[in-house]
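1. got a predicted structure plus its sequence, pasted below:
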Amino acid sequence: MNFLFADNKKNFSMSEQLETAWDKLQEKLGGWFDSIIVSLPNFLLAVLVFGVSFFLSGYISKLILKLLHRTKMQRSVKIMISKIVSVVVIVVGLILALGIMNLNKVLTTMLAGAGVAGLAIGLALQGTLSNTFSGIMLSVVDNIKIGDWVSTNDYVGEVVDINLRNTTLKQPDNKYVYIPNKLVVENTLKNFSSTTTAKVILTCGVGYESDLSLVEEVTTNVIKENFNDIPNSEVQFFYTEFGDSSINFELRFWIIAKKQMDINIAKGKAIMLIKSAFDANDINIPFPIRTINFTNPMTIKGNNQPNSNQSDN
């Protein structure tokens, strides 16, 4: 009888516990349902805010891209900036949506995780990000642009492209050089196209028998007659030294040029014109001559002469 009573008591206790657990579960579900009902307006408003920010990001991105097309920035940089603006708008919408739903703890956790992830990505892609920001800087500043003839990092050529990774130069031999943007920003850059004028420097020499006044007059007249793109530009002529075989002079004049090739073409044309003018006026451009003096007289021994070392028979 005692064992039967104990079993009935045990069964009664288990059924009572199950009933209590079920009541607590119903109470918990009811609380959740009440919370959902109460938070439903905020949830709908948060979804609306995020959806509006999502669609607004596309519109703003297109507007930014349209405005950037009026600048001289590279297309790749323009697209990247428009995408960054689009992502910023979406992130702002997400933050507002989480704030409306009172999920401040979730927002704090997301921001902390994004900071850690951003730090890790930044350390891993340090070189790439450096080239990217350098590319943006090169696209914004006026020191260099496509079509300029520049010299940087021991390379000379025409700038044909500036993207998010490197700057492309087309050298005079028609070869392409790809220089990381970071090196272009950090090292010295010489831009030959920053001005529309360039100075051509030419050196030459004339014989010692030449009339130096005539040489100066002929040379300067040739340059003034054939290189008059810049009105009232000065032609500088001055003798520099007494050379081994000639009296040397230096000639300087200005031309309109945007590339180093323009300077080379002008120099070649000037050399041909000066040579023709010198020939017409009997002005000699000497070449080096070396004179050898022998201190001892030279004797030529004939083949039919007997050798002094031979003995007479």
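-> Noted; the coordinates are in hand. Residues are numbered from 1 along each chain as shown.

2. every contact and neighbour count from this point should use C-alpha atoms.
-> OK.

3. what about the helices in the stretch 201-313 of the chain?
-> 212-226, 260-280 (DSSP state H, counting those that start in this stretch).

4. and these: which comes nearest residue 203?
-> Smallest distance to residue 203 across these (C-alpha to C-alpha): 9.5 Å, for helix 260-280.

5. other residues contacting that closest one?
-> 149, 172, 192, 198-202, 215, 218-219, 222-223, 255, 257, 284 (C-alpha atoms under 8 Å, 6 or more residues apart in numbering).

6. quick one: which of those has the most company?
-> Using other C-alpha atoms under 10 Å as the neighbour test, these are led by residue 149, with 24 neighbours.

7. just give the nearest non-adjacent residue to residue 85, would you?
-> residue 61 (6.3 Å; C-alpha to C-alpha, 6 or more residues apart in numbering).

8. in contact with that neighbour, which residues?
-> Counted by C-alpha under 8 Å, 6+ apart, residue 61 has contacts 82-83, 85-86.

9. now residue 183: how far from residue 130?
-> Distance, residue 183 to residue 130, using C-alpha to C-alpha, to the nearest Å: 10 Å.

10. likewise residue 303?
-> Distance, residue 303 to residue 130, using C-alpha to C-alpha: 82 Å.

11. over to residue 195?
-> In terms of C-alpha to C-alpha, residue 195 sits 29 Å off from residue 130.

12. in terms of neighbours, single out the busier of the two.
-> Higher neighbour count among residue 195 and residue 130: residue 130, with 17 against 10, using other C-alpha under 10 Å.

13. ranges for the helices of the stretch 51-200 of the chain?
-> Using DSSP H, counting those that start in this stretch, the helices of the stretch 51-200 of the chain run over residues 75-100, 104-124, 126-140, 181-186.

14. redo these as CSV? Include distance to residue 167.
-> Shown next, in CSV, are the helices of the stretch 51-200 of the chain (distance: least, C-alpha to C-alpha, whole Å):
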stretch, distance to residue 167
helix 75-100, 12
helix 104-124, 22
helix 126-140, 8
helix 181-186, 6
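
15. dropping in the other structure now:
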Amino acid sequence: MIAWIAMCAQLTFGQDLISTLGQQDQTIQNEQTAEGRSVELAETDPHLSPIEMLQQTLNDIYQGFIERLPYLGAGLLVIIITWILSNLVGSAVFKIAKSRKLRRSLCELFSRLTIILVWILGLLIAAMIMFPGLTPAKALGGLGLASVAIGFAFKEIFENFFAGILLLWKYPFETGDFIECESILGKVEDISVRMTQIRQTNGELVVMPNSFLFKNPVNVLTDRDVRRITVMTGVAYDEDADQAVEVIENALKNCESVEQDYPVEVFLNGFGASSIDIEVTWWTSPTPLGHRKSRSEVVSAIKRALDDAGIEIPFPYRTLTFKEPLPIRKETGQAQND
């Protein structure tokens, strides 16, 4: 029994030894093969001409591109799906926000932020498909490093982007409002996250950076349904000023462009060079065209009412006073003929 156990142990040990030796031989052969390839490459590469090396490099690039082609196609398909999905999701978010009776600017803001988020996720997935070794952690880390350089390079673009978000979030004007900023007056046609398009009253289109609107005072002319207008007029000193005020008030009551629900204010303003100045104030449509129409109608009505009442709107008078009397000399007829 002991002899049989010893024999089995010897056989087992022999098999293990043979297996171990076989593995060592295989490892040695692999190392020799690798060394042989290295020696072969080392002996071959120096003999390649520059043109042959260039051809080999281009061939390697081409082979790598062919191998990556399925991944590139899948990534392109993801980008197309992202484009379609972003439009659908953006439209859905806009309709949901509109159904909640939010301001149009807020609806557009939520829609565009959703589109940006979908694009970020879609591009991240496409990058991970195109480059299989890329992970979300690596992508976000690379994005964090790149964002610093991009932030400095595109400072103004990002400034306009965040200004556009604040405009859509907080500012009272919407698409269709008339605004005035610095010397630009017109109708807002579109508000994007980077710029605002304003159509001026002469038909010209102004593309204004959002940061400019955010940093400068903006007059929103159509924030309310009405806007106040003031004009100055005057009557001669020898006319009854109180009667002139009453005549002007009655004249404005018959003007269609004057909002009768709001007070019409007519005040004696001061002593002018040739007349008693009268300030006339009323409310009308807030648009520039409505403003001009109403001003024209009111000025015409005041002029007609004062003329009908026999109240003079004087021309500028000039009275010259001399320190000493001026001598008047009558010319003779002969001098006059000459």
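-> Thanks, I have it. Computed from a prediction, not measured in an experiment: that's the story for all the values here.

16. can you give me the TM-score here?
-> Put the two chains on top of each other and the TM-score (TM-score structural alignment, normalised by the length of the first structure) is 0.69; 260 aligned residues with a C-alpha RMSD of 3.8 Å.

17. related to what we said a few turns ago, so can I have CSV of the contacts of residue 61 of the first structure showing distance to residue 209 of the first structure and neighbour count?
-> Formatted as CSV, the contacts of residue 61 of the first structure follow (distance: C-alpha to C-alpha, whole Å; neighbours: other C-alpha atoms under 10 Å):
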residue, distance to residue 209 of the first structure, neighbour count
82, 72, 22
83, 74, 19
85, 75, 18
86, 78, 22
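
18. which single one of those residues is nearest to residue 16 of the first structure?
-> Nearest to residue 16 of the first structure out of the contacts of residue 61 of the first structure is residue 86 (C-alpha to C-alpha; 58.7 Å).

19. how close does the closest one get to residue 260 of the first structure?
-> Distance check for residue 86 of the first structure against residue 260 of the first structure: by C-alpha to C-alpha, it reads 42 Å.

20. also residue 13 of the first structure?
-> Distance, residue 13 of the first structure to residue 260 of the first structure, using C-alpha to C-alpha: 100 Å.

21. also residue 299 of the first structure?
-> Taking C-alpha to C-alpha as the measure, residue 299 of the first structure falls 58 Å from residue 260 of the first structure.

22. between those two, who's got more neighbours?
-> residue 260 (21 against 6).

23. mind checking how far the counterpart of that one in the second structure is from residue 186 of the second structure?
-> Residue 260 of the first structure maps onto residue 288 in the second structure when the alignment is built from TM-score structural alignment. Taking C-alpha to C-alpha as the measure, residue 288 of the second structure and residue 186 of the second structure are separated by 9 Å.

24. list residues touching both of these two?
-> residue 201.

25. what is the burial count for residue 170 of the first structure?
-> 19.

26. alignment lookup: it to the second structure.
-> Checking TM-score structural alignment: residue 170 of the first structure goes with residue 199.

27. contacting residues around its match?
-> Residue 199 of the second structure makes contact with 186-189, 205-206 under the criterion C-alpha under 8 Å, 6+ apart.

28. if you set the cut-off to 10 Å instead, what comes out?
-> 176, 178, 184-190, 205-207 (C-alpha atoms under 10 Å, 6 or more residues apart in numbering).

29. out of those, the closest to residue 72 of the second structure would be?
-> Nearest to residue 72 of the second structure among those, counting by C-alpha to C-alpha, is residue 190 at 36.4 Å.

30. so for that closest one, what's the nearest residue that isn't a sequence neighbour?
-> Nearest residue to residue 190 of the second structure in three dimensions, chain neighbours excluded: residue 197, at 5.2 Å (C-alpha to C-alpha, 6+ apart).

31. which residues touch that neighbour?
-> 175, 186-191, 205-210.

32. one more: residue 118 of the second structure?
-> By C-alpha under 10 Å, 6+ apart, the residues touching residue 118 of the second structure are 82-83, 85-87, 89-90, 112, 124.

33. the first structure: which residue goes with that one?
-> Under the alignment (TM-score structural alignment), residue 118 of the second structure maps onto residue 86 of the first structure.

34. give me the distance between that match and residue 92 of the first structure.
-> Taking C-alpha to C-alpha as the measure, residue 86 of the first structure falls 10 Å from residue 92 of the first structure.

35. got it, and residue 244 of the first structure?
-> 78 Å.

36. which one's more surrounded, those two?
-> When residue 244 of the first structure is set against residue 92 and neighbours are counted by other C-alpha under 10 Å, the residue ahead is residue 92, at 14 against 11.

37. how near is that one to residue 145 of the first structure?
-> 34 Å.

38. equivalent analysis for residue 38 of the first structure, please.
-> In terms of C-alpha to C-alpha, residue 38 of the first structure sits 59 Å off from residue 145 of the first structure.

39. stretch 199-208 of the first structure aligns to what range in the second structure?
-> With TM-score structural alignment applied, stretch 199-208 of the first structure matches the range 228-237 in the second structure.

40. please read the previous query as pertaining to stretch 271-288 of the first structure.
-> Using TM-score structural alignment, stretch 271-288 of the first structure pairs with 299-316 in the second structure.
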